[in-house]
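Asks: Sharing a model prediction with you, sequence too.
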Amino acid sequence: MNEPQEPKSPDIQGEGNYEATRRYDKATTDFVKSGKVDEAARNARPQSEAEAEEMRKAEQEGKSHAKGEDPALRKGGASK
């Protein structure tokens, strides 16, 4: 006969950790409401043309592994 299985960890809930998702969503919402998004975007931009080129190459590398763009992201994408 099969041994009884131990209960799953309360942190693992099917496809993910719902509490962690709630914390992330709240932190993201709080950050957007803080008014610091534009400043963070300015601080994240490349500091040199070499860094900008490195970022473009990394983006292309990532895209080369992608299965394709989500059609909903295109201009005039899927309507609700």
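Replies: Perfect, I can see it now.

Asks: alpha carbons only for contacts and neighbour counts from here, please
Replies: Will do.

Asks: Distance of residue 16 relative to residue 22?
Replies: 11 Å (Cα to Cα, to the nearest Å).

Asks: here's the one I want to compare it with:
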Amino acid sequence: MGQRNEGEGNKTAAREYNRDTTEFAKSGQVEGKAREAKQAMEGKDADAMRKAEREGKSHSHGEDRLLKGGAHKSAE
């Protein structure tokens, strides 16, 4: 079955992401994965990971001001 193009605001992808992140949070694996990530950032691949992060951020339009607490969504 082909994937239907839902355009911007893909509700199916959002629903799947929310389901999967909730399952992971409940799985009991969060602390172990956090330790693995910390070790990776301190290990031999740390420079490559930081370089990849900088590259990704270079394509960003910046942090969403609503996420930084600088503004509140208005009730419309």
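Replies: Perfect, thanks for sending it. Keep in mind it's a predicted model, so treat the numbers as computed, not measured.

Asks: that older thread, overlap in contacts of residue 16 and residue 22 of the first structure?
Replies: Common neighbours of residue 16 of the first structure and residue 22, using Cα atoms under 8 Å, 6 or more residues apart in numbering, do not exist here.

Asks: could you measure whichever residue in the first structure pairs up with residue 57 of the second structure against residue 71 of the first structure, distance?
Replies: Alignment note: residue 57 of the second structure maps to residue 63 in the first structure; criterion TM-score structural alignment. Distance, residue 63 of the first structure to residue 71 of the first structure, by Cα to Cα: 15 Å.

Asks: need the helices for the second structure, in chain order.
Replies: In the second structure, the helices defined using DSSP state H lie at 11-26, 30-42, 46-58.

Asks: right, and those helices - which one's nearest residue 73 of the second structure?
Replies: Nearest of these to residue 73 of the second structure, taken as Cα to Cα: helix 11-26 at 20.0 Å.

Asks: now the angle between helix 30-42 and the closest one, please.
Replies: 100 degrees (axes from the mean of the first three to the mean of the last three Cα atoms, to 10 degrees).
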